[in-house]
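Novice: got a predicted structure plus its sequence, pasted below:
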Amino acid sequence: MAALMLQGTGSDVGKSVLVAGLCRAFANRGLIVRPFKPQNMSNNAAVTADGGEIGRAQATQALACRVPPSVHMNPVLLKPQGDRTSQLVLRGQVRGTLRAARWREGREGLLPEVLESYRLLSTEADLVLVEGAGSPAEINLRAGDIANMGFARAADVPVLLVGDIDRGGVIASLVGTHAILDPADAAMIQGFLVNKFRGDPALFADGMQAIAMRTGWAPLGIVSWLAAARRLPSEDAVVLERPRAASEGRVRVACPITSRIANFDDLDPLKLEPAVDVRMVPPGQPIPDVDWIVLAGSKATLADLDFLRGEGWDIDIKAHHRRGRPILGLCGGYQMLGRRLSDPLGLEGPPRSVEGLGLLDVETRLTGTKKLSEVQGEAQGAPFNGYEIHLGETEGPDRARPAGRLADGRTEGATSADGLVVGSYVHGLLGRPEQRAVWLARLGAQASGPDHRADIEAALDEIAAQLEAELDLDAMLRIAQNRR
């Protein structure tokens, strides 16, 4: 078994996309490949075939390997609930809520379980591609680390360091990382690559040599800007902070960015439709006059409901409804649309009960058991495939008009008496073009975009082909095989 770990000079340098592309590239070479991320922090999660949840990026990487996702691919997942608290998910199951200080003190105790998950994956693979988190240059976090060099040294996995030239200062970030690392940590790094290059890579040849000379690391290539990466699901909310040019789509869709928004990739399938213009509305801006409002999921639904009201978005949403225009709430967004939302166990903070938006005649009570399952079924006469990942039970008269029916016969979701407001717990509801066609038909448009999963597969193939052309994959494989 061979293994290789990609770490970055900082967050958002493209590690997740590169690992996904390399997974597909090496799988295309006939290798049995598995992705692994010791520790992840994200509110965009996916349900695994073995009944747990992992970071969205690792699910995409599993798809790149052409295997079902497993909880062992991301044994430690932190899901932020507030600025200083996160839910701890260990091997796919919730293990409690941690404050930041307590996490830093206790994370090293999770290393044996992380290593066991890595060992289990290793037994079934020719190659394990490991993704770090953040950067090893954060030496203030080195003690007890399980995400970067702490894992690499414990598992004896060689490291490649990724630098992002698009943000500037890539020579300084790579050479500077070498300079501040503990010598034993720096010795784990066998090579480097530069990501997100725009223009002629030959212009940076001298830069690559300068980095190699100052670090002793092997230069393994320059990756040009991966245009296909925008078609992969994102798990990092940083993408929501970037302005996106408005399209010419006739159907205007708005989704407010709440403080703890989760699984916002549910909107990605709509972006495949030429007839649709998806607008992610940041804090400080009103929800514009649009044709359709979609409320995404939330990691802290009660807090996000407070946030939504603080932004005045509740007024915008109700005005949208009075104009006779449709609203879809997904997971936490579904819960917010009801009359009341209660947290008697204090799962999201002090126990309390708050009024919802009152657009669906249902009430939600948060419970201690998280629903985690892959689902399929039919909604509005069209098929869907997706997954459920939520706390809470939702009941009320509008449940008599379900959003859809699952394959096992159970009803799912709720619809208002006027038919304008729909709530559903199904993430991925809009992934299939047949399902999108029904929604867009209500708005006077036609669906012509591809199946979302098929588009992701095509994007992975495009990225893999580009990495084959631009990186020295043979050298990377030799590094992975000649482990220390």
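Specialist: Cool, got the structure.
Novice: all contacts plus neighbour counts: C-alpha atoms, from now on.
Specialist: Will do.
Novice: all strands of the stretch 301-450 of the chain, in order?
Specialist: Under the criterion DSSP state E, counting those that start in this stretch, the stretch 301-450 of the chain contains strands at 327-330, 340-343, 352-355, 363-379, 382-395, 404-406, 411-412, 414-415, 421-424.
Novice: nearest to Ser117, out of those?
Specialist: strand 363-379 (20.1 Å; Cα to Cα).
Novice: quick one: the residue nearest in space to the middle of the chain from Met41, how far?
Specialist: Nearest to the geometric centre of the chain sits Glu235, at 1.9 Å (Cα atoms, centre = their mean). Applying Cα to Cα, to the nearest Å, the value for Glu235 to Met41 is 9 Å.
Novice: and for the two, which residues touch both?
Specialist: Gly55 (Cα atoms under 8 Å, 6 or more residues apart in numbering).
Novice: tabulate the strands of the stretch 301-450 of the chain (CSV), appending mean neighbour count and distance to Phe36.
Specialist: Output for the strands of the stretch 301-450 of the chain, formatted as CSV (neighbours: other Cα atoms under 10 Å; distance: least, Cα to Cα, whole Å):
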stretch, mean neighbour count, distance to Phe36
strand 327-330, 24, 29
strand 340-343, 22, 34
strand 352-355, 15, 38
strand 363-379, 18, 21
strand 382-395, 19, 21
strand 404-406, 21, 32
strand 411-412, 20, 33
strand 414-415, 26, 37
strand 421-424, 26, 31
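Novice: so can I have CSV of those strands showing distance to Ile146?
Specialist: Below are those laid out as CSV (distance: least, Cα to Cα, whole Å):
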stretch, distance to Ile146
strand 327-330, 34
strand 340-343, 33
strand 352-355, 36
strand 363-379, 26
strand 382-395, 26
strand 404-406, 40
strand 411-412, 39
strand 414-415, 43
strand 421-424, 37
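Novice: second structure follows, compare the two:
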Amino acid sequence: MSARALMIQGTGSDVGKSLLVAGLCRLAVRRGLRVVPFKPQNMSNNAAVTADGGEIGRAQALQARAAGVPTTVHMNPVLLKPQSEIGAQVIVQGRRVGTTKAADYQVLKASLKAAVLESFARLKADADLVIVEGAGSPAEVNLRATDIANMGFARAADVPVVLVGDIDRGGVIASLVGTKAVIDPADAAMIEGFIVNRFRGDPRLFDEGMRFIEAATGWPALGLVPHLSAAASLPAEDAVALDRMGRAGGGAVTVAVPVTPRISNFDDFDALRMEPSVSLVFVRRGAPIPVADLVVLPGSKATIADLAAFREAGWDIDLAAHVRRGGRVLGVCGGYQMLGRSIADPEGIEGPPGTVPGLGLLDVETVLTPVKALTRVGGRSLSDGVPLTGYEMHVGKTVGPDAGRPFAEIADTAGDTGARPDGAVSADGAVVGTYLHGLFAGDDQRAAWLGRLGTASGLSYESAVEAAIDAVADGLEAHLAVDRLFAIAR
């Protein structure tokens, strides 16, 4: 017997769907169910390497953690990773299949429905319950004909829908009632109820609002969820969330992260954001890199374009001054590539073929290649022998004299491939580059970095994430009709 399924859709992006699915996954586990998350189509440059060696959206990895199951590429069969304002890399069942412009993708989507339904069937075959997350909004009727993310999937797979609105952004009554007004009646018939999310204040003040939505839509109210503070301790997926981040914490040590247009995997900094001794600053275009103890150049989905944006912001000058003052620099993945002497893209992977000069803080050169490294690794940093874990997710090979002083010795955790070097370190040790994402999530490695900056760690990160998932689940248990929600699944 295949699993039952339930789909959480939203009236728009960033209404809290991902977090609700994660919390519901944990609540299903508490009820003794084998539950798996699923998102047919995602758009995000925050991705995770799966246990079966592909990549999916970071939110689905968090949801799998909440469900207590290994990640698989089938949890997010279509992942779009934006590389420009109008184009994105297309990942299908964990592997890159090409790059497409937004207009062309609307044609391509029709051919991807089979992969989406195949992945969904695979998950259903080994679960009691599949909780599906939509993308964007079903009210985007201009995209409905080729939709695979919302009602197009729900109707093809016969999955009932619960619609979520975000009261914190305002207009929640109009967004829920308006969705009913504009979507096809057959799509509206798939919706079995609604949730209002992120309420602040006395919930009794919105009783009349809930009744109005019920009367106007014919959908039953399934809960009014308050703003859950524990959500701040969980990885954010959307760049929309990054826009809300500025300076986090008030610790004595300052870590600055310049935010480039195509920043990727910015969850690399979640553990630092939670450290009591750290003040984490996300630097926006138009602002200088502040005086800091450590400047981290993050990953990028379009390294050459982001390097140009870095220079246009004047951050290359700021970074050079930081190094002259004796400050430390860490480049992660694309940020590591930027720190070298040059980046070559002979095959036009990111854009027109060519070579551009790097920032010249590491004596290495990078050549972008079509083969993408997608690997979970473990190992140790060589300067101090401290253990580390992380993952590689990059195109390109980086070589040069400073790579002769590698940052770490690593090995794939999925098989016995033997130890190999990673990264590069400048002659004076002040500038470090690595291809490893997730470095700061490990308590030992994070403590070692903070120790070099003159402070101590006060955080057990993995325990904090587990506690936050449980706290979110507790909040949903208290404010949602959870058993009724699970009963809707079919």
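Specialist: All right, it came through fine. Small disclaimer: the values here were computed from a predicted structure and weren't measured.
Novice: TM-score for this pair?
Specialist: Taking TM-score structural alignment, normalised by the length of structure 1 as the basis, the two superposed chains have a TM-score of 0.98; 480 aligned residues with a Cα RMSD of 0.9 Å.
Novice: can you tell me how far the residue nearest to the centre of structure 1 is from Ser42 of structure 1?
Specialist: Distance of Glu235 of structure 1 to Ser42 of structure 1, computed by Cα to Cα: 6 Å.
Novice: assumed Phe120 of structure 2 was part of a strand.
Specialist: No. Assigned with DSSP: H, G, I helix; E, B strand; the rest coil, Phe120 of structure 2 falls outside any strand and is helix.
Novice: what lines up with it in structure 1?
Specialist: Superposed on structure 1 with TM-score structural alignment, Phe120 of structure 2 falls opposite Tyr118.
Novice: ok, Leu359 of structure 2 next?
Specialist: In structure 1, the residue matched to Leu359 of structure 2 (TM-score structural alignment) is Leu357.
Novice: who's in contact with the closest residue to that match other than its chain neighbours?
Specialist: Leaving aside its chain neighbours, Leu357 of structure 1 sits nearest to Leu337 (4.9 Å; criterion: Cα to Cα, 6 or more residues apart in numbering). Taking Cα under 8 Å, 6+ apart, we find Leu337 of structure 1 in contact with Gly329, Gly356, Leu357, Gly358, Leu359, Leu360, Gly423.
Novice: columns distance to Phe204 of structure 1 on top of the residues you listed, output as CSV?
Specialist: Listed next are those as CSV, based on distance: Cα to Cα, whole Å:
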residue, distance to Phe204 of structure 1
Gly329, 47
Gly356, 55
Leu357, 54
Gly358, 58
Leu359, 56
Leu360, 57
Gly423, 51
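Novice: separate out the buried members of the residues you listed.
Specialist: In the contacts of Leu337 of structure 1, burial by neighbour count holds for Gly329, Gly356, Leu357, Leu359, Leu360, Gly423, counting by 16 or more other Cα atoms under 10 Å.
Novice: and stretch 58-75 of structure 2, which stretch of structure 1?
Specialist: With TM-score structural alignment applied, stretch 58-75 of structure 2 matches the range 56-73 in structure 1.
Novice: quick check: buried residues in that stretch?
Specialist: Buried residues in stretch 56-73 of structure 1, counted by 16+ other Cα under 10 Å: 56-66, 69-73.
Novice: check stretch 268-288 of structure 1 too.
Specialist: For stretch 268-288 of structure 1, by 16+ other Cα under 10 Å, it's 268-283, 286-288.
Novice: strands - which of those land there?
Specialist: Judged by DSSP state E, the subset of those located in strands is Val276, Asp277, Val278, Arg279, Met280, Val281.
Novice: for these, work out which two are farthest apart.
Specialist: Across those (Cα to Cα), the longest gap, 15.4 Å, separates Val276 and Val281.
Novice: which strand or helix spans the residue mapped onto Ala3 of structure 1 from structure 2?
Specialist: In structure 2, the residue matched to Ala3 of structure 1 (TM-score structural alignment) is Ala5. Taking DSSP states H and E as the criterion, Ala5 of structure 2 maps to strand 4-10.
Novice: pull the distance from the helix or strand that comes right after that strand to the chain's centre.
Specialist: Later in the chain than strand 4-10 of structure 2, the nearest helix or strand by DSSP H and E is helix 17-30. Here the centre of helix 17-30 of structure 2 is set off from its chain's centre by 17 Å, with Cα atoms, centre = their mean, to the nearest Å.
Novice: which part of structure 1 matches helix 17-30 of structure 2?
Specialist: Matched against structure 1 by TM-score structural alignment, helix 17-30 of structure 2 falls on residues 15-28.
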